[in-house]
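Peer 1: here is my input, please return the structure:
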Amino acid sequence: MSAAHTGVPSVLAHPLPRPVPADELAACPAGEVFRRVGDKWSVLLVIMLGGRPHRYNELHRAVEGISQRMLTRTLRGLEADGLVRRDVHPTVPPSVEYSLTPLGRGLLEPLSALADWAVRNAPEINEARSRHRARAGGETAPPP
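Peer 2: Reported below is the predicted structural model:
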């Protein structure tokens, strides 16, 4: 970061063109990561695997509401992104264990910072939501 940008968050250091071109948005490496960690299950699985490796069925039992299909798709996506390693052990039947790669471990720090921010600011966010609902005539806003 240059001296002129000291104290400026990196996401603001480079102004976006207006309008943002769709192809630029699609090609943005940060956007790709945000889409991956912004889905419903990826962050939860990364956090769980951050504690220790898990077998597939262990993950499926531990995450209420996730279907086998969605667990498989999410793990495959995390594996394709290099965040999760899939190890097949030569047993009968074969057992599969998932763990974080060093790249996946590196994601734990920014996820922790975001989680800490969310917990710290939850009361203010909840108050803002209440004020918004009151201004909207009591209509329920869609969940975030």
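Peer 1: alpha carbons only for contacts and neighbour counts from here, please
Peer 2: OK.
Peer 1: for the residue nearest to the spatial centre of the chain, what are its contacts?
Peer 2: Computing the C-alpha centroid of the chain and ranking residues by CA atoms, centre = their mean puts Val37 first, at 2.1 Å. By CA atoms under 8 Å, 6 or more residues apart in numbering, Val37 lies in contact with Val43.
Peer 1: how much space between it and Leu111?
Peer 2: 9 Å (CA to CA, to the nearest Å).
Peer 1: next, show the common contact partners of those two.
Peer 2: Listed as contacting both Val37 and Leu111 by CA under 8 Å, 6+ apart are Val43.
Peer 1: find the nearest non-adjacent residue to Leu75, please.
Peer 2: Leaving aside its chain neighbours, Leu75 sits nearest to Val84 (7.3 Å; criterion: CA to CA, 6 or more residues apart in numbering).
Peer 1: this one as well, want them side by side:
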Amino acid sequence: MATAARRGPYFCGVDAAMDVVAGKWKSLILWELDHHGTRRFAELRRGLPGVSEKMLIQHLREMEEDGLVHREVYLQVPPKVEYSLTEHGVSLNAALAGLGTWGTERIRRIGAAKVFTGDEHDHS
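Peer 2: Sure, this is the predicted structure:
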């Protein structure tokens, strides 16, 4: 569960929320798990082109500590680890949906190119 003592104090709710999703990859990890369900590490990494193994590990640990992601370890050979969203992670992803819509509109408005991965999904 979240370790509140490691963060804060906060100026407002937006400050607290942004602390949890700080970093380029956290919101994308949330999106990937929400849209594709439970994933193994390699599946997450393939779904997030450009993320380094070190960064993905770091973000997943922080997100688990914040209560957003559940890490399930299966005691087998070879070891199997799966990641999924907690209820708290699902609610944060729902809160970010409006921001994704705003970002998609910004892409259209400024004429920026959208980057697509192999399965051509939209992160809005």
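Peer 1: for the residue nearest to Leu75 of the first structure, the count of nearby residues, please.
Peer 2: 25 (other CA atoms under 10 Å).
Peer 1: and Val81 of the second structure, that's in a strand?
Peer 2: Yes - assigned with DSSP: H, G, I helix; E, B strand; the rest coil, Val81 of the second structure falls within a strand.
Peer 1: would you mind finding the match for it in the first structure?
Peer 2: Alignment note (TM-score structural alignment): Val81 of the second structure maps to Val96 of the first structure.
Peer 1: on the three-state scheme, the closest residue to its match other than its chain neighbours is what?
Peer 2: Once flanking residues are discounted, Val96 of the first structure sits nearest to Val88: 4.5 Å by CA to CA, 6+ apart. Recorded secondary structure, Val88 of the first structure: strand (three-state DSSP).
Peer 1: cross-check the contact I'm expecting between Val88 of the first structure and Tyr56.
Peer 2: No - look at Val88 of the first structure against Tyr56 with CA atoms under 8 Å: they stay out of range, at 10.6 Å.
Peer 1: in the second structure, what range does stretch 131-138 of the first structure match?
Peer 2: The aligned range for stretch 131-138 of the first structure is empty, by TM-score structural alignment.
Peer 1: one step back: who's more crowded, Val88 and Tyr56 of the first structure?
Peer 2: Tyr56 (18 against 12).
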